[in-house]
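K.L.:
Predicted model and sequence below, questions to follow.
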Amino acid sequence: MLYGISYYPEYMPYDRLEQDVRMMRDAGINYARIGDSVWAMCEPAPGRIDVDLLGPTLEELHRAGIQVVLCTPTYAIPSWLSLEHPEVMNSRADGTPWPYGDRQNADFTQPAYLFYAERIIRRIMERWADHPAVIGVQVDNETGGRAIHSEAATREFVRRLEEKFGGIENLNEAWGLNFWSHRLTDYAQLWSPGDRAQGGGNSNPGYDLEWRRYQADLVTEFLAWQAGIVREYLREDQFVTHDCVGGHGLPHSNRKAVGEVVDVPAENFPHHTQEALSHPPRGGHPPTYHDASGIHGAYQLFQRGDMARASGHRNFLVTEMNPISVGGPAHNFPAYDGQWRLAAYTCISRGANAVAYWHWHSTHHGSETYSHGVLNHDLEENRNLTEVRRIGHELQRAGDQLTDLEAEAEVAFLYSPDSRYLLGFEPCLAVPGTAQGDRCSYERIFDTFYRAFFDERAQATVTHSLEDLEKYPVVVAPSLYAAADESFDRLLNYAEQGGHLVLGIRSGYMDDLGRARWERAPGPLRPGVGAGYNLYSNLESAIPVTSVDGLPLDEGAAGEGWMDELVLEGAEALAVYDHHEFGRFPAVVTNRYGKGRVTYVGTLPNAALGRSVARWVLAEAEVRPLGADLPESVRCTRARRPDGRLLRFFTNWSSRAATVPVPVAGRSVLSEEAVAIGEEIELGPWDVAVLAEEGSR
């Protein structure tokens, strides 16, 4: 198990390398990530390259037994590159260039950028790749936050369009370019792309879908290019990684595609703390860059871990987690005591093979002065470091038992980047309290369904793939808005063969080219749903729902934001709206389909309705969630070690202590004490316990 930090000695106000490394070693840290922002220091002028400045840090860390992931420093370019080659600066959607003075503002498809980036990568790799401290290399950093709008990138986009669609008449038909007289006679007539929210002129959803796919492809190709260079220098025991932003990730990065070009995926997991980490969720910090959809509470960390595995890898690295606080000068929320430890073991329980904090020390200057490190600006001992040390010492004893875990899952959530792109371009939900479309509509819908099943204690996974769905008794497609007919056929086949398929609003409405289907909704899913609709409405306020038969509802169950005017065509209604007009339409329907079942939720359920539906679905699928008799704040999940032994993780997401009766005999991984059936585990506030089950090999 890797446990550590990102370290930037070049940001320090004075030389304290030896002291820092001594403090790290004392805290049980065995891993450091370095070098992601050193390009200007290593190459202060074009061609004047000296990468030896990394040497003292590597040597000191190595002497302390701390392993290193070395980064390629390509996401933040030196100022001379922008001055000598202004063409490397990326352009906004309206054609104006991004100015220097930020990061990730270069066009990484531009030849001059690629030339200089390759040169600095090779010099660092030639000098340091074989250093005994280096166990892997991270290529670039959080790539995919900004689209590439250069003329060259646009020309390449048009070339790929022509390759995909062939003659221009095919593009006219696919995008419906008769609309607003946009019909083309030649690909050269295609107007400039761009997101309307960023000043671009394009208004066609099919165009935007292809553009977003293309931008994600550019990110994947860029990372694959870097990985190819790096691998020329690596030993067989070293790996290539890249750190995606956790949760829904950056707008122009496809987690599954990136996972296919790295050896080990990595994720950065900034998260809410204090009351906003509790379960049931309470409060919530102001929205930040890592919280666009409003997710908070315990389930944010479980969801991030489950989504990390959507890269296609069983295990992953968490390269950035909250130290003191992350977010900015008006977003200071240091965790309560115990929450750092709780977050670390939650990530491990879902398959993390590394837990690391961004970063070791708070910087004294720059735009991230208040994205704190483990040490604050005084660089002294604090309660964050005290807890980091406790975790480090526990992992020194037990880390081998917690590495390469395979997290259990009963429910698979199908993630659709295409649906996210289209619902970002033409949002179906409004920002609450406004008439403005919410460009995080897909994220809100997805998070709502994930939380519903988390509330009912289901163990989950997230997948981009339609393969091997049979492993899961329940598959949830929160909003499969856009897909080819074959994808919908595959989902219906899953239900027909005995699975329970749960669908949310907008599913089946668009095809894979971003066109509204010319058939009654939900399109190809209609036979399985056993209901259809042709009208739908946004909801300005929540509408209560009542049970029809067999679906016990929690108090306050209601639909929010959206409703479909569902008409039964063989399905059963489970809940209807308590409303003077919409009361004739069911809110939730279910339909037996072959050996299985399809349940359709025709609204955005609030927490009470979502939990009620999840409880009913799990019971129908004969899934018995772990820990049903535990206090509401306590969650139990399970993972399997490579040797076959099962581990149970008990986590308490509350400031109140809880008592957990032990359902199986075993041994506490963290305290190393034997535990008998029927004994009780005392969980303090924000506490965690890990039990290795006896006889579970």
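P.N.:
Received the coordinates, thanks.
K.L.:
Please count neighbours and contacts with C-alpha atoms only from this point.
P.N.:
Noted.
K.L.:
Pull up the gap between the closest residue in space to Arg255 that isn't next to it in sequence and Glu142, please.
P.N.:
In space, and not counting its chain neighbours, Arg255 is closest to Ser311: 5.3 Å by C-alpha to C-alpha, 6 or more residues apart in numbering. Separation of Ser311 from Glu142 (C-alpha to C-alpha, to the nearest Å) stands at 15 Å.
K.L.:
More neighbours: which of those two?
P.N.:
Per other C-alpha atoms under 10 Å, whichever of Ser311 and Glu142 has more neighbours is Ser311, with 26 against 19.
K.L.:
Let me see the contact set for the more buried one.
P.N.:
Ser311 makes contact with Arg255, Lys256, Ala257, Val258, Gly259, Glu260, Pro265, Thr463, according to C-alpha atoms under 8 Å, 6 or more residues apart in numbering.
K.L.:
Strands along the stretch 201-350 of the chain, start to end?
P.N.:
Ranges of strands in the stretch 201-350 of the chain, per DSSP state E, counting those that start in this stretch, are 239-241, 243-245, 266-269, 316-321.
K.L.:
Mind giving me the packing neighbours of the last one?
P.N.:
Contacts defined by 3 or more C-alpha pairs under 8 Å, 6 or more residues apart in numbering; DSSP states H and E place strand 316-321 against strand 2-6, strand 266-269, strand 352-357.
K.L.:
mind putting the ones you listed in TSV, mean neighbour count and distance to Leu480 included?
P.N.:
Shown next, in TSV, are the helices and strands packed on strand 316-321 (neighbours: other C-alpha atoms under 10 Å; distance: least, C-alpha to C-alpha, whole Å):
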stretch	mean neighbour count	distance to Leu480
strand 2-6	26	36
strand 266-269	28	25
strand 352-357	26	28
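K.L.:
adding another structure so you can compare the two:
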Amino acid sequence: MFYGVDYYPEHWPEDRWEIDAHLMEEAGINVVRLAEFAWAKLEPDEGLYDFSWLDKAISILSRHGIKVVLGTPTAAPPKWLIDKHPEILPVDEDGHVKGFGSRRHYCYNNPVYRQYTKKIVTAMAEHYESNPDVICWHIDNEFGCHDTTVCYCDNCMKEFKEWLKERYGTIDKLNESWGTVFWSQTYKDWDSVIIPRRAVTSHNPSLLLDYKRFSSDSVVKYQKVQIDILREITPDKKITHNFMGLFNQIDYYKLAKDLDFISWDNYPINHFSDSIDQISSSIALSHDVMRGVKKKNFWVMEQQSGPTGWEEMGRQLKPSEMRLWVYQSIAHGADAIVYFRWRACTFGTEEYWHGILDHDGIPRRRYNEVKQVGHELRKIGAMIEGSEVKAEVAIIRSFDNEWAFEIQPHKRGFRYMEQIKKYYKYFYSRNIPVDIISPEDDLSGYKLVLAPGLIMVNEKITDNIKNYVRDGGTFLTTWRAGAKRWDNRMNDQSLLGPLKELLGIDIEEYSVIPDDESIDVVFGDNKGTANTWYDVISPVTAKVLGEYKADYISGKAVITVNKYGRGNAYYVGTIPSDNIIKVLLDKVTGECGISVAGLKSNEGIEVLRRIKGADEFYFVLNFNRKPSTIIVNKQMVDILTGEYLNGEITLEPFEVRVLSNR
């Protein structure tokens, strides 16, 4: 198993590099990421390459048994390049050029920048082609961070029109799809098509959705420029990029497709509060989203190792807390942990973004905790290597649908992802593993599939879901499902559109629920409330499970289930209170025969299982700030300590156990 750190030797005197490498080796570090922001050091002037310093750093690390993930430095174009070609800078929706002085200051569609990208990537690939210590390429850094996915420059205008031509073929088809007859927005030809720079009021929602799709595809296309070079010159080296969890400006399913594996940057302390659910469940969901983009294990390329901060600082990591987050990462499918960063920098924007070592480079408590984990992973790494998370439940995350709700949230403050979190929390609190998947993924291996917020569907997605339910699967979706076409236009057929037969209901009418109003709902003997939205449901072939108990909709259906083929399709016409979701999902999971972890635990203890053949590994993580208990219902061994366990076990705050069935 790889256990590493992000290292920036260019920030420190060369006589320090040997000291750092020795300390890394002592801590069990066997891999580092290098050079992802070092373009100005690697190419101080156009065509003048200097790899000597990087060669020396790699050589020193190699002597201490440390391999290298090498970053392409394209996330931070150097000043000399901006001075020569200021046209590569991105443009905001007001037409203002974003200047030099930070990072990610380039447009993905700029042809000049693509040429310079090819040059630096080619030079690096040719120089390190035969270096056995470089085992992997890391492309760029955090595509889209700082809201840099979308650009509104003239190059993007040109590329967007070409993208639209390929998508629609003719201008008449585009006009029909977007409904441009509204407000006299009809385009006579391709030259007249606009990009959504700031207008008097809202742009056409179909235009906005397509521009989000185009901007995402532009990132994927730019990444492919680098991948093609690296594949040709260094075919034996793996390629990755560091994703950002729940980030939604890029379709991660598409971005992941050309990579060997994905990595992501995990900073749980940024989400920290006293609420267990808000911290650990949110990070768990992020891990599962990352595992789902390729449906395989992943790396954490930046695992938090200290207080974060640019202008302001986050809080300190408490003793054993860093270790806890590391093991949560592994539990959810991380095959490598790489900390950010080795040592806090004494200059630049990230002076307050701490690492394993503070600014003075002296090993202290956090280093000792990293060292503890390093020694533990040397002990158990071979055992858990090759193991995977196996889930019987899947939640569909659709970037297109998330973008549609981002454009038109229906109600101020509503977020697509918040509804996914609400359902995910049920499974998390019961230690039921979940895969987060694309709506086009194969559903046949799951007992239960949920798709909150599936407002847009196309024929492929519809057929995928229908076939799954017809063959015996259980499906649950929520309000507004099927209400729109894939081009973000409303369906002109009855609501639910192509999902109507599957769900067996009609929607009589609907409305938002104002913040100052409350609607009561009942599910059997259970009383709860509804918020945000309500559908007034008329069952056709479906059975009513829950009803409203308020105003003129009292007695109308709010939750239904429909038999379809050999399976069942559930519909929830609102956002119910947590107690109603609990009762509903208790019923659904019980009928599906969803299995839970073979350990009973207090609230705040996460238990997740990784499987390798007949071997099972249970990661037991106490996120409580107090001692908490689990009940082990058969004898297991803690592979961290060698201790055999059975019955009730007490875990200290932030304690971790890794149990094996044999």
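P.N.:
Now that the structure is in, tell me what you want to look at. Small disclaimer: the values here were computed from a predicted structure and weren't measured.
K.L.:
hang on, the earlier thing: how about the strands of the stretch 201-350 of structure 1 in CSV, adding distance to Asn534 of structure 1?
P.N.:
Formatted as CSV, the strands of the stretch 201-350 of structure 1 follow (distance: least, C-alpha to C-alpha, whole Å):
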stretch, distance to Asn534 of structure 1
strand 239-241, 47
strand 243-245, 38
strand 266-269, 41
strand 316-321, 43
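K.L.:
which one of these lies closest to Asn538 of structure 1?
P.N.:
Proximity to Asn538 of structure 1 (C-alpha to C-alpha) singles out strand 243-245 among these, at 31.1 Å.
K.L.:
Give me the mean distance between the closest one and structure 2.
P.N.:
Following the fit onto structure 2, the mean deviation recorded for strand 243-245 of structure 1 is 1.1 Å by mean C-alpha distance after the TM-score superposition for structure 1.
K.L.:
what's that strand in contact with?
P.N.:
With contact meaning C-alpha under 8 Å, 6+ apart, strand 243-245 of structure 1 is reached by 138, 141-143, 250, 253, 255, 265-269, 319.
K.L.:
Can you tell me which of the residues you listed is nearest Ile120 of structure 1?
P.N.:
The shortest approach to Ile120 of structure 1 among these belongs to Gln138, at 14.3 Å (C-alpha to C-alpha).
K.L.:
So that closest one is in contact with Pro73, correct?
P.N.:
No - between Gln138 of structure 1 and Pro73 there is no contact, the gap being 9.3 Å when judged by C-alpha atoms under 8 Å.
K.L.:
Name the nearest of the contacts of Ser311 of structure 1 relative to Pro281 of structure 1.
P.N.:
For the contacts of Ser311 of structure 1, the closest approach to Pro281 of structure 1 (C-alpha to C-alpha) belongs to Thr463, at 25.1 Å.
K.L.:
To which residue of structure 2 is the closest one aligned?
P.N.:
Using TM-score structural alignment as the criterion, the counterpart of Thr463 of structure 1 in structure 2 is Ile437.
K.L.:
how many neighbours does that match have?
P.N.:
Ile437 of structure 2 has 25 neighbours, counted by other C-alpha under 10 Å.
K.L.:
Quick check: the gap between it and Val572 of structure 2.
P.N.:
Per C-alpha to C-alpha, Ile437 of structure 2 is found 20 Å from Val572 of structure 2.
K.L.:
again with Met301 of structure 2
P.N.:
Met301 of structure 2 is 38 Å from Val572 of structure 2, by C-alpha to C-alpha.
K.L.:
more neighbours, the two?
P.N.:
Using other C-alpha under 10 Å as the criterion, Met301 of structure 2 and Val572 rank with Met301 on top: 29 against 25.
K.L.:
Would you state the helices of the stretch 151-300 of structure 2 in chain order?
P.N.:
For the stretch 151-300 of structure 2, the helices defined by DSSP state H, counting those that start in this stretch cover 154-168, 171-178, 205-233, 252-257, 276, 282-294.
K.L.:
Pick the most buried one from those.
P.N.:
Highest mean neighbour count of the helices of the stretch 151-300 of structure 2: helix 282-294, a mean of 25 (counted as mean count of other C-alpha atoms under 10 Å).
K.L.:
For it, give me the average deviation versus structure 1.
P.N.:
Mean for helix 282-294 of structure 2 is 1.5 Å (mean C-alpha distance after the TM-score superposition for structure 1).
K.L.:
swap in stretch 222-229 of structure 2?
P.N.:
So stretch 222-229 of structure 2 averages 1.1 Å relative to structure 1 (mean C-alpha distance after the TM-score superposition for structure 1).
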